[in-house]
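Sequence and predicted structure are below.
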Amino acid sequence: MNKKLEHQFVTELENNQNIVHKVCTLYTNDRDSHNDLFQEITIQLWKAYPKFRGESKFSTWMYRVALNTAITLYRKSKRTIQTQDYESVVFKIKADTYDETEEQQLKLLYGAVKQLGDIEKALIFLYLEDKNYTEIAETLGITEVNARVKMNRIKNKLRTILNP
């Protein structure tokens, strides 16, 4: 890879690394696994970057590579779904905006999302990232109608998990 392409990649990765961290948080249960998955996603992004044609936004392409890598590794490891140990998670919350109720709700939501299937997690993640159904469908490689139907089912599933 030439230096210009390398610089572009590093800049894009730095500007969008929160996407990778969010995917890692969704598919891992501890800091070491998070770091391992982050590294693997970065490697896959690096390998695929020369083929990135710019037909979509870099962030959309990054979501797709990150989610596909996480799902592939998750399936290979055949892990059972476990809840996150939130005591070990560091939340970066400004002191003036700290809301204990909001943090508790976030913990409950993450716990519920962790109980979903691989594709369901990816879909709800993109939805929570304020992606529209067209972007969700493009990122996951499904139709927009399929994304909407799945999203309705996931919402119902989350309601059941959160309000038994």
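Everything's here; your move.

okay, CA-based contacts and neighbour counts for the rest of this
OK.

where along the protein do the helices fall?
All helices of the chain, identified by DSSP state H, fall at 3-27, 31-48, 58-77, 100-113, 118-128, 133-140, 144-162.

Asp30 and Glu40, how far apart?
15 Å (C-alpha to C-alpha, to the nearest Å).

so who does Glu55 touch?
For Glu55, no contacting residues are found, by C-alpha atoms under 8 Å, 6 or more residues apart in numbering.

ok, and here's another one to check against it:
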Amino acid sequence: MTKELEHQFVTELENNQNIVHKVCTLYTNDRDAHNDLFQEITIQLWKAYPKFRGESKFSTWMYRVALNTAITLYRKSKRTLKTYDYDSVIFRITADEYDPTQEEQLKLMYQAVKQLGDIEKALVFLYLEDKDYREISETLGISEVNARVKMNRIKKKLRTILNP
């Protein structure tokens, strides 16, 4: 990889690393697993970057690589995943913005989303990131219509999980 290509990659990664952190949060249960997944996604992005043709936005391509890497690793290690108590999660909310009801709702939503399948989690994640169905379909490699149908089914499934 040339120095210029290396510099472009590092710049893009720094500008979009929040995408990788969000994927890691969705597919891991503790800080060590998060850091390991972040490192693995970064390695996969690095390996694939010379093949990035720029036909889509970098962030769309990054979502796809990150989600595919996370799903692959999650499936491989599904039996050995560590779990933790959601009460131990540290939320960085300033005192004047703190709302215990909202925090509890977020915990419940994360618990519900973690019960979904791999692709369903990815779809919810992109949907909550305000991606339109065109970008979701490009990222996940499914049709726009399929993305809409799946999202409607996921919404029903989440309602069932949250309101048994």
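Received the coordinates, thanks. Since we're looking at a predicted model, the values are computed, not measured.

Quick TM-score on the pair, please.
Overlay of the two chains. TM-score (TM-score structural alignment, normalised by the length of the first structure): 0.94; 164 aligned residues with a C-alpha RMSD of 1.6 Å.

can I get the helices of the first structure in TSV with mean neighbour count?
As requested, the helices of the first structure are exported to TSV (neighbours: other C-alpha atoms under 10 Å):
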stretch	mean neighbour count
helix 3-27	16
helix 31-48	16
helix 58-77	18
helix 100-113	14
helix 118-128	19
helix 133-140	19
helix 144-162	15
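
Indicate which one of those helices is closest to Gln84 of the first structure.
For the helices of the first structure, the distance to Gln84 of the first structure is smallest for helix 100-113, at 6.6 Å, taking C-alpha to C-alpha.

Once aligned, what mean separation remains between the closest one and the second structure?
Taken against the second structure, helix 100-113 of the first structure registers an average deviation of 0.9 Å after superposition, with mean C-alpha distance after the TM-score superposition for the first structure.

can you give me how far that helix is from the chain middle?
Its chain's C-alpha centre and that of helix 100-113 of the first structure lie 16 Å apart, by C-alpha atoms, centre = their mean, to the nearest Å.

Stretch 150-161 of the second structure now?
18 Å.

Superposed on the first structure, what's the mean shift for that stretch?
Stretch 150-161 of the second structure sits 0.4 Å off on average (mean C-alpha distance after the TM-score superposition for the first structure).

How far does stretch 89-98 of the first structure stretch from one end to the other?
Terminal residues of stretch 89-98 of the first structure are spaced 16 Å apart (C-alpha to C-alpha).

What distance do you get for Cys24 of the second structure to Glu135 of the second structure?
On the measure of C-alpha to C-alpha, Cys24 of the second structure and Glu135 of the second structure end up 20 Å apart.
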